[in-house]
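**Q** Sharing a model that was predicted from the sequence below.
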Amino acid sequence: MVRHMLNGPTMGTRYAAVFFAPDGMATEALAAALFEAVDRVDRQMSSWKPDSDLNRLNAAPIGEWIAIPRELMTVLAEALKIGRATKGAFDIGVGALVEAWGFGPGERRPDRSRIDTASVSPRAVTSASLQLDAAAFRARKSAPLSLDLSGIAKGFGVDEMARVMNSFGIQTWLVGIDGEMRAQGLKPDGASWAVAHERPDRYSRDAMGVIELTDRAVATSGNYRHWVEVAGRVLSHTMDPATQSPLDNGIASVSVLAGTCMAADAWATAFMVLGAEAASSLAAKFGLETIFVFCDGTVRSTV
């Protein structure tokens, strides 16, 4: 068995697959399948592509059933489930807030008039306002709702890469999109896959430790990679649904280990919002391991 690597662009960043397979293995078909898998997720769930299935649902009239693909249905169902489990801390219905604060596909700065409008307008409860018909692969909104899947879609893309690897009969692999990773099996020398735990620094990409992965996924949410500065104040891209504004609670990053990368991705965002204390009981209940890094440099880990 020899080490192979495939990678390419997706979702404004890059995907990569590292795996062990026989020497001389033809990888063209695998490379094409991996690209198609991540590209399909991007085409369906991007907030930045005007013709994505997500934006088609966002633009649909209230009360009208809209046909959606299987993958988008899977992600929406998981997002609503985790949203209910966290009492709304994970909320995909923050699309208008994301846009107003300058983190969407529009202008990269806060729009005060839109922020003020969002702050005084009651916002629909996502779990009650988005209805899914899983059997017929369709969805509808019962109230104005702007969905944003940036806290879960990338993780699902990693899971789709994992599905492709398994469909090709590859048993030992590490796949990822940016910092969201999933691993299966042990390396030929019996070692686990080693993934860097990134230091939450806005101006550099350095590792502060290593996470060992075997048949597990990891995703990180933080305040340091996507941000804007307004009047000397740094604003994070993560929205706090309770305050309807960028999160500011002293947490620099949260990494979550889970069985799927989709779940790890969503829970990492939820735990950023909830904080370490509130997250601890949920993490234990759902079998999740966590690493909290605070803005003062302290770390709290169950890994």
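**A** Ah, there it is. Numbers count the residues shown, from 1 in each chain.
**Q** make it CA atoms for all contacts and neighbour counts henceforth
**A** Noted.
**Q** hey, where'd the strands end up in the stretch 1-150 of the chain?
**A** For the stretch 1-150 of the chain, the strands defined by DSSP state E, counting those that start in this stretch cover 2-10, 13-21, 66-67, 130-133, 138-141.
**Q** what's the closest of those to Trp48?
**A** strand 2-10 (12.3 Å; CA to CA).
**Q** Second structure follows, compare the two:
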Amino acid sequence: MTFRMTRPALVTMTLVIAALAGCSFESEKKIWEITGPVFGTEYHIKVVLTEDTEQLDTLAGGISAVLESVDASMSTWREDSELSRFNHVEDQSNWFEVSGPLYTVLATATEVSDFSGGAFDITIGPVVNLWGFGPEARPEQVPDADLLQQRLNEVGYEKLQLRAEPPAIKVDSKQTLDLSAIAKGYAVDAVAEFLTDSGVEAYLVEIGGEVRVSGRKPGQEAWRLAIEEPVFGRREVNRVVALESNAMATSGDYRNYYESAGQRFSHTIDPDNGRPISHNLASVTVITETAMRADALATAFNVMGYDRARELAIRENMAVYFIIRAESGFKSHYTPAFSSYLAN
């Protein structure tokens, strides 16, 4: 884990002009960056503070502890995680008590599943594995139709039952839950809440592309965030947004896919038919109050495709940005609620 002064392209460090207070000046506030590895990716956290090494050390240690707690609860790669322990229970028809944070994520996942008509489904992991995007080996050919249908019949978010007090879950038929499309967003929120509780008023928290911000940078500038052009092998900016609160997440099929027999297979699986999505929607960006919800909604809208997702997002007055593959290049569309976030 490291912390340093930051000078990135879209989060440019500026200095606050010291405000005159009587006959003295307040200390300068600067942007400091705290980084480290987590969840197979990295976290990048920017805080606006006066120079105080002891405070930065305290924040860095606290951030590490928050992320370790999330990983120990929700990882599918750790055999000892809370989620893995449930996944390994043979008889899942009895109530399995879970922590408050895990219950919160599972409840939010269920809400987004209902909202999207099942486009978001945390039980779809066995079908994802069948296509080669999980711990199982990548197949050399398209899965057998009968086996695919069998696995599809065995899964379904509606099979999961939740109990609020005390927090617990159960299913009548064994399931394997996978929170990879929502847990990073929750981790961003958990770090953001830690920073707020620690008295940090202005910050940017980013983990694997999921972002949440608060306050303004020195100079009273909003945080500027890039929406990437959905191209493989290089990074290009499609549009820039300006935020001083809220969270943003993007879901797309342009980084994790493979080709077999001349056909392209996305890692995003449609729970309705158990097959990789094949529409022309390349990426979806959602802005909402929490990174957890933005993370899940971006995945759901990506599965739904442009027409269905746009109709739902406009009806619910949601801030969503779509990038669609065209005959030559890409076309961008956004909902009316998104327009206020676009940077000039």
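**A** In hand now; what should we look at? Quantities reported herein were computed from a predicted structural model and do not represent experimental measurements.
**Q** Tell me how the two chains score on TM-score.
**A** The TM-score (TM-score structural alignment, normalised by the length of structure 1) is 0.94; 303 aligned residues with a CA RMSD of 1.8 Å.
**Q** winner for burial among the strands of the stretch 1-150 of structure 1?
**A** strand 138-141 (a mean of 20; mean count of other CA atoms under 10 Å).
**Q** matching residues in structure 2 for the very next helix or strand once past that one?
**A** The helix or strand immediately downstream of strand 138-141 of structure 1 is helix 153-167, counting by DSSP states H and E. Taken onto structure 2 by TM-score structural alignment, helix 153-167 of structure 1 occupies residues 183-197 there.
**Q** Which residue range of structure 2 does the helix of greatest length in structure 1 align onto?
**A** When structure 1 is parsed with DSSP state H, its longest helix is helix 28-45. Using TM-score structural alignment, helix 28-45 of structure 1 lines up with residues 57-74 of structure 2.
**Q** in the matching stretch, what counts as buried?
**A** Leu59, Ala60, Gly62, Ile63, Ser64, Val66, Leu67, Val70, Asp71, Ala72, Ser73, Met74 (16 or more other CA atoms under 10 Å).
**Q** Which part of structure 1 matches stretch 223-243 of structure 2?
**A** Taking TM-score structural alignment, stretch 223-243 of structure 2 hits residues 193-213 over in structure 1.
**Q** Now do that stretch: distance to the chain's middle.
**A** 17 Å (CA atoms, centre = their mean, to the nearest Å).
**Q** what residue of structure 1 takes the place of Asp172 of structure 2?
**A** Using TM-score structural alignment, Asp172 of structure 2 sits opposite Ser142 in structure 1.
**Q** need the contact list for its match.
**A** Ile62, Gly63, Ser129, Leu130, Gln131 (CA atoms under 8 Å, 6 or more residues apart in numbering).
**Q** His267 is in contact with Val303 of structure 2, correct?
**A** No - in this structure, Val303 of structure 2 is not within contact of His267 by CA atoms under 8 Å, at 10.7 Å.
**Q** the more surrounded of those two?
**A** Using other CA atoms under 10 Å as the criterion, Val303 of structure 2 and His267 rank with Val303 on top: 29 against 22.
**Q** Please tell me which residues of structure 1 the one helix or strand that one maps to aligns onto.
**A** Assessed by DSSP H and E, Val303 of structure 2 sits inside helix 291-304. Residues 261-274 of structure 1 are where helix 291-304 of structure 2 aligns, with TM-score structural alignment as the criterion.
**Q** Next, the mean deviation of that stretch compared to structure 2.
**A** With mean CA distance after the TM-score superposition for structure 1, stretch 261-274 of structure 1 departs from structure 2 by a mean of 0.6 Å once superposed.
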